[in-house]
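Student: Give me the fold of what follows.
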Amino acid sequence: MNLTHNLLASSPNCEIVFSRIFPASRETVFRLWTEGRHVRNWICPDGFVLSDFESDLRPEGNYRFVISPNLGTDCTMKGIYKRIEFPETLVYTDAVEWDDDSFKEAIVSLHLEEFQGKTKFEMVALYETEEDKNIILDLGVEEGTSEMLDRFESYLLSTLS
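Tutor: Next comes the predicted model:
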């Protein structure tokens, strides 16, 4: 398998893991992943637009963004930053509201590691129960996150040229 493509592993417990290799330094990946002026360029999966975005990147700071599909109901994602260690670790809560439903919060841990002159990116979403994890998987988190990571990589490459 080509390491530059998305790998998804859903563990038997309550985690969903996304992993990629990005052709840039950890510092660049971290900055483009966390700074609002960059996030706006890649956060939406295909068929969605960013209609609202707020982020206070500091421990206990809040973030909130709303993505709107071409047809359908807005999806709000919000949470609280728990740990920020530039350029290697970002931990935050993540809750989704869609179609008037609220879903259980996940704790998301992002880890960036230097790897052969590139950055190994690993994002782990930990849910309270396996049922909560399965609800999110049924909503299409695999496809949506994969598309988001594709957009992130395209944006990253555009900033390097």
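
Student: Every contact and neighbour count from this point should use C-alpha atoms.
Tutor: OK.

Student: ok, now how distant is Ile136 from Val108?
Tutor: Using Cα to Cα, to the nearest Å, Ile136 is found at 14 Å from Val108.

Student: neighbour count winner among the two?
Tutor: Legend: neighbour count by other Cα atoms under 10 Å for Ile136 and Val108, higher for Val108 (22 against 17).

Student: The structure of the following sequence is requested for comparison with the preceding one:
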Amino acid sequence: MYASNEANGNTSDRELHLTRLFNAPRELVYQAWTDPLHLEHWWVPEGFSINSEYISVRPGGSWRFVILGPDGGYYHHEVIFLETVSPDHLVYMHHNHNETDQCTITLLFTAQDKQTRLNMQLLFPTRAARDKVLREHATMESMNQTLDRLESLLTKIIHLHYKLK
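Tutor: Alright, predicted model coming up:
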């Protein structure tokens, strides 16, 4: 079945999808995905921290960062930006240098009144790679925790913005 899916251009067995509605304008949600001052406050799940080494958000640009895990381990990552269309979408390849995990991530930011719908697609090179990440890294739970942290940051930014007016 996998071979026939691949031959037909069907990648569904290599994908993960997540959708989230944020109570924030899409320009702000997009900025939270591209500004290192924001990224370091929400990019990782609870118990983890992140340190950006370099970021250049443009096609061909990269973001190199280290995640400190609750186990004391350091995990080196790199994002290579493929498409950056503010505030519409981002496409990037995410690579974990400690392992062979890699995937291409597409983020679509859609305005819905004063809210933003984020559609996120992770595309892995193989079904086995997707399944390994799901099995070994609790990927869906981690992504939901991370997006919960993003939602919390966006709420704080919006409240601060209105207090300053």
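
Student: His161 of structure 2 falls within a helix, correct?
Tutor: Yes: secondary structure of His161 of structure 2 (DSSP: H, G, I helix; E, B strand; the rest coil): part of a helix.

Student: what ranges do the helices span in structure 2?
Tutor: Listed in chain order, the helices of structure 2 (DSSP state H) span 2-7, 26-34, 36-42, 127-137, 139-164.

Student: can you redo those as TSV with distance to Met93 of structure 2?
Tutor: Formatted as TSV, the helices of structure 2 follow (distance: least, Cα to Cα, whole Å):
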stretch	distance to Met93 of structure 2
helix 2-7	20
helix 26-34	14
helix 36-42	17
helix 127-137	14
helix 139-164	16
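
Student: Nearest to Pro87 of structure 2, out of those helices?
Tutor: Among these, helix 26-34 comes nearest to Pro87 of structure 2, with 5.3 Å by Cα to Cα.

Student: Give me the packing partners of that closest one, helices and strands only.
Tutor: Helix 26-34 of structure 2 is packed against helix 36-42, strand 102-112, strand 115-123, helix 139-164, with contacts defined by 3 or more Cα pairs under 8 Å, 6 or more residues apart in numbering; DSSP states H and E.

Student: In TSV: those, plus distance to Thr84 of structure 2.
Tutor: Formatted as TSV, these follow (distance: least, Cα to Cα, whole Å):
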stretch	distance to Thr84 of structure 2
helix 36-42	15
strand 102-112	10
strand 115-123	14
helix 139-164	19
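
Student: between these, which gets nearest to Gly60 of structure 2?
Tutor: That would be, of the helices and strands packed on helix 26-34 of structure 2 and by Cα to Cα, strand 102-112, which comes in at 13.7 Å.
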